[in-house]
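**Q** quick one, structure for this:
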Amino acid sequence: MIDLNADLGEGFGRWTLTDDEALLSVVTSANVACGFHAGDPSIMRRVCELAAERNVRIGAQVSYRDLAGFGRRSMDVPPDELAAEIAYQIGALEVFARAAGSRVSYVKPHGALYNRTVHDAGQAAAVVAGVRLAVGPGGAALPVLGLPGSLLLDAAAEAGLPAVPEAFADRAYTPEGTLVPRGEPGAVLHDPDAVVRQALELVRTGAGRSLCLHGDTPGAAGLAMRVRQALVEAGVAVEAFAGASRVGSEDSA
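**A** As a prediction, the model looks like this:
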């Protein structure tokens, strides 16, 4: 069994990047931009409504405050400030998720923040502190998605949050198991056959409980459909990952 997630809502005003409606017909979990690297209130509301209609799980894709750089520039943000910004983004998305009849079910960092929390204990702890702040005292534990072996997942587990390892179907890996930086040649896989092969191999080896396909990749929706079809044909059940809790609720989805 594998969950399929994609980055959605990555637009701003009249500018759009991701084909949200098409991708939401394929994925089981939606990483929704919360306004710091992309997204705005209208986009967040629309994506939450579409996700709820299709029974797709809504996740908060939190980021550094870097709209101009699409969240892909590493920043030195003080831990207390970063924790507050993480909670702010989750809370903003939760409003629209609730209005659509759903809830925020997990959190996933975006871009530079995602990569930074692989090896930076302070930033990883700040993200986890922000998740706990958003949930509030006595709130249900909110799962955190991250790279296997990352300090982020270690911090989440230590804080009692479900730590969900994920793999990337369309990104190249280093020998150490981290993602090849986007500035290097071949960092993003564009050949559909290569993406499908990597997706099947990652699932076969148990590299993660969730498989990510980037929504900003050209032809992302069609590529996601090919991956899903290949998984089903290989006998893999495509379902949202187990153990995802909802903000402010003791129920598990």
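**Q** drop to CA atoms for contacts and neighbour counts, all remaining ones
**A** Noted.
**Q** show me the helices in this protein, by range?
**A** Remark: helices assigned in the chain by DSSP state H are 20-23, 41-53, 79-99, 111-119, 121-135, 151-158, 192-204, 220-233.
**Q** report the distance from the first one to the chain centre.
**A** Between the centre of helix 20-23 and the centre of its host chain there is 15 Å, according to Cα atoms, centre = their mean, to the nearest Å.
**Q** show me which residues of it are buried.
**A** Neighbour counts over helix 20-23 (16 or more other Cα atoms under 10 Å) mark D20, E21, L23 as buried.
**Q** so how far is A230 from the spatially closest residue to the last one that is not a sequence neighbour?
**A** Take L23 and drop its neighbours on the chain: the residue closest to it by Cα to Cα, 6 or more residues apart in numbering is A221, 5.0 Å away. From A221 over to A230 the distance is 14 Å, taken as Cα to Cα, to the nearest Å.
**Q** more crowded one of the two?
**A** A direct count of neighbours by other Cα atoms under 10 Å for A221 and A230 places A221 higher, at 25 against 16.
**Q** contact partners for that one?
**A** Shown in contact with A221 (Cα atoms under 8 Å, 6 or more residues apart in numbering): D19, A22, L23, V26, G215.
**Q** what is the nearest of those to A38?
**A** The closest of the contacts of A221 to A38 turns out to be G215 (Cα to Cα; 12.4 Å).
**Q** from what I can see that closest one touches G11, true?
**A** No: counting by Cα atoms under 8 Å, G215 sits too far from G11 to count as a contact (11.0 Å).
**Q** the more surrounded of the two?
**A** G215 (24 against 21).
**Q** OK, contacts around that one?
**A** The neighbours of G215, taking Cα under 8 Å, 6+ apart as the test, are A6, D7, L8, L17, T18, D19, D20, L23, A221.
**Q** let's have the residues you listed in CSV, adding distance to P78.
**A** Listed next are these as CSV, based on distance: Cα to Cα, whole Å:
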residue, distance to P78
A6, 29
D7, 26
L8, 27
L17, 30
T18, 31
D19, 34
D20, 33
L23, 35
A221, 37
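**Q** one more, for comparison:
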Amino acid sequence: MQFDLNADLGEGFGVWRLGDDDALLDVVTSANVACGFHAGDPVTMRRVCAAAAQRGVAIGAQVGYRDLAGFGRRRIDMDPDELAADVLYQLGALEACARAAGTRVRYVKPHGALYNTAADDAEQAGAVASAVTAFDPSLPLLALPGSAMEHAASAAGLPFVPEAFADRAYSPAGRLVPRAERGAVIEDPYEVVARAAAFALHHRVTAIDGTVLPVLARSLCVHGDTPGAVYLATEIRRTLLDAGVTLTPFAP
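**A** Down below sits the predicted model:
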């Protein structure tokens, strides 16, 4: 049984650091690296790419809205062509940093509000897919299963990898509960680890109303800015390995 463990990294900016990138890179198998629009800057991007390459961690481009002040968590209604150009720009920037580290970008994952919007908005999902197709049609898209992103990837002929979240609550429809709502972020570390095991071993999650949902994910995300993210990722890794799961990048 193989599974991928990913985390959002490189989300600092200038002198401000968010999360412990180096510690998480010792735990995860894939790194979603911020590309400078919602977080990150050239120095941070290059540093994280170099550290990931040293550890054999797959590098993914975490593309987002141009919203540093809001950390990319505010929806922006954009013309599809404009959004596609912004995504393409971010892909090119991170690819340059990855190449300088002797590796390359291996997948793409939208961030924050773009991730949630593109889960249901066919136009924005299509814009992301069109940018990836123009850049490298072999790159997988990492997003929620059954989402508009999955349909857009299929229509564009892109590989698609379904993702789950151990530290986020799910709605009965299989979407992430908005962060503004109470209980959207799971704070109990024991519950987070238990949910991770349920995803990897039993392919299911309990929604916020108690509904048990099937989730056939191949990758599990731990947010790098979640309090105690390193501890959570470490415990998830230990639990899955003890259960016989092989942790490996989905895009080696």
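**Q** ok, back up a step: okay, the helices of the first structure, which one's buried deepest?
**A** Among the helices of the first structure, helix 121-135 has the highest mean neighbour count (mean count of other Cα atoms under 10 Å), at a mean of 23.
**Q** now do that one and helix 111-119, the angle between them.
**A** Relative orientation of helix 121-135 of the first structure versus helix 111-119 (axes from the mean of the first three to the mean of the last three Cα atoms, to 10 degrees): 110 degrees.
**Q** in JSON lines: the buried residues of helix 20-23 of the first structure, plus distance to H110 of the first structure.
**A** Converted to JSON lines, the buried residues of helix 20-23 of the first structure look like this (distance: Cα to Cα, whole Å):
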{"residue": "D20", "distance to H110 of the first structure": "17"}
{"residue": "E21", "distance to H110 of the first structure": "21"}
{"residue": "L23", "distance to H110 of the first structure": "18"}
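**Q** stretch 231-245 of the second structure corresponds to what range in the first structure?
**A** Under the alignment (TM-score structural alignment), stretch 231-245 of the second structure falls on residues 222-236 in the first structure.
**Q** measure the residue nearest to L200 of the first structure when sequence neighbours are not counted to A224 of the first structure for me?
**A** Excluding its sequence neighbours, the residue lying closest to L200 of the first structure (Cα to Cα, 6+ apart) is L231, at 6.6 Å. For L231 of the first structure, the distance to A224 of the first structure (Cα to Cα) stands at 11 Å.
**Q** in the longest strand anywhere in the second structure, which residues are buried?
**A** For the second structure, the longest strand by residue count, based on DSSP state E, is strand 2-9. Applying a neighbour-count criterion of 16+ other Cα under 10 Å, one finds F3, D4, L5, N6, A7, D8, L9 buried in strand 2-9 of the second structure.
**Q** right, and the second one touches V245 too?
**A** Spelled out, it's D4 of the second structure. No: using Cα under 8 Å as the test, D4 of the second structure is too far from V245 to be in contact (9.7 Å).
**Q** can I get the helices of the first structure in TSV with distance to P185 of the first structure?
**A** Shown next, in TSV, are the helices of the first structure (distance: least, Cα to Cα, whole Å):
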stretch	distance to P185 of the first structure
helix 20-23	26
helix 41-53	32
helix 79-99	31
helix 111-119	17
helix 121-135	28
helix 151-158	26
helix 192-204	15
helix 220-233	20
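**Q** who touches G219 of the first structure in this structure?
**A** If you count contacts by Cα under 8 Å, 6+ apart, then G219 of the first structure has nothing around it.
**Q** equivalent analysis for L213 of the second structure, please.
**A** P172, G174, R204, V205, T206, A207.
**Q** which element is it on?
**A** strand 212-214 (DSSP states H and E).
**Q** and L161 of the first structure, how far from A92 of the first structure?
**A** Look at L161 of the first structure and A92 of the first structure: by Cα to Cα, they are 20 Å apart.
**Q** list the residues that contact A155 of the first structure.
**A** Contact analysis of A155 of the first structure by Cα under 8 Å, 6+ apart lists A121, A124, A125, V128.
**Q** ok, the aligned partner of V144 of the first structure in the second structure to V108 of the second structure distance?
**A** If you follow V144 of the first structure across to the second structure using TM-score structural alignment, you land on L141. According to Cα to Cα, L141 of the second structure and V108 of the second structure sit 5 Å apart.
**Q** again with T246 of the second structure
**A** Distance of T246 of the second structure to V108 of the second structure, computed by Cα to Cα: 22 Å.
**Q** more neighbours: those two, which one.
**A** V108 (25 against 14).
**Q** wait, that one sits on Q62?
**A** Yes: with contact defined as Cα under 8 Å, V108 of the second structure counts as touching Q62 (6.1 Å).
**Q** joint contacts of these two?
**A** Taking Cα under 8 Å, 6+ apart as the contact rule, V108 of the second structure and Q62 both touch N32.
**Q** my guess is A52 of the second structure contacts A58. True?
**A** Yes: counting by Cα under 8 Å, A52 of the second structure touches A58, with 7.0 Å between them.
**Q** follow-up on the earlier one: dump the buried residues of strand 2-9 of the second structure to JSON lines, plus distance to V48 of the second structure.
**A** Putting the buried residues of strand 2-9 of the second structure into JSON lines (distance: Cα to Cα, whole Å) gives the following:
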{"residue": "F3", "distance to V48 of the second structure": "22"}
{"residue": "D4", "distance to V48 of the second structure": "19"}
{"residue": "L5", "distance to V48 of the second structure": "17"}
{"residue": "N6", "distance to V48 of the second structure": "14"}
{"residue": "A7", "distance to V48 of the second structure": "12"}
{"residue": "D8", "distance to V48 of the second structure": "11"}
{"residue": "L9", "distance to V48 of the second structure": "8"}
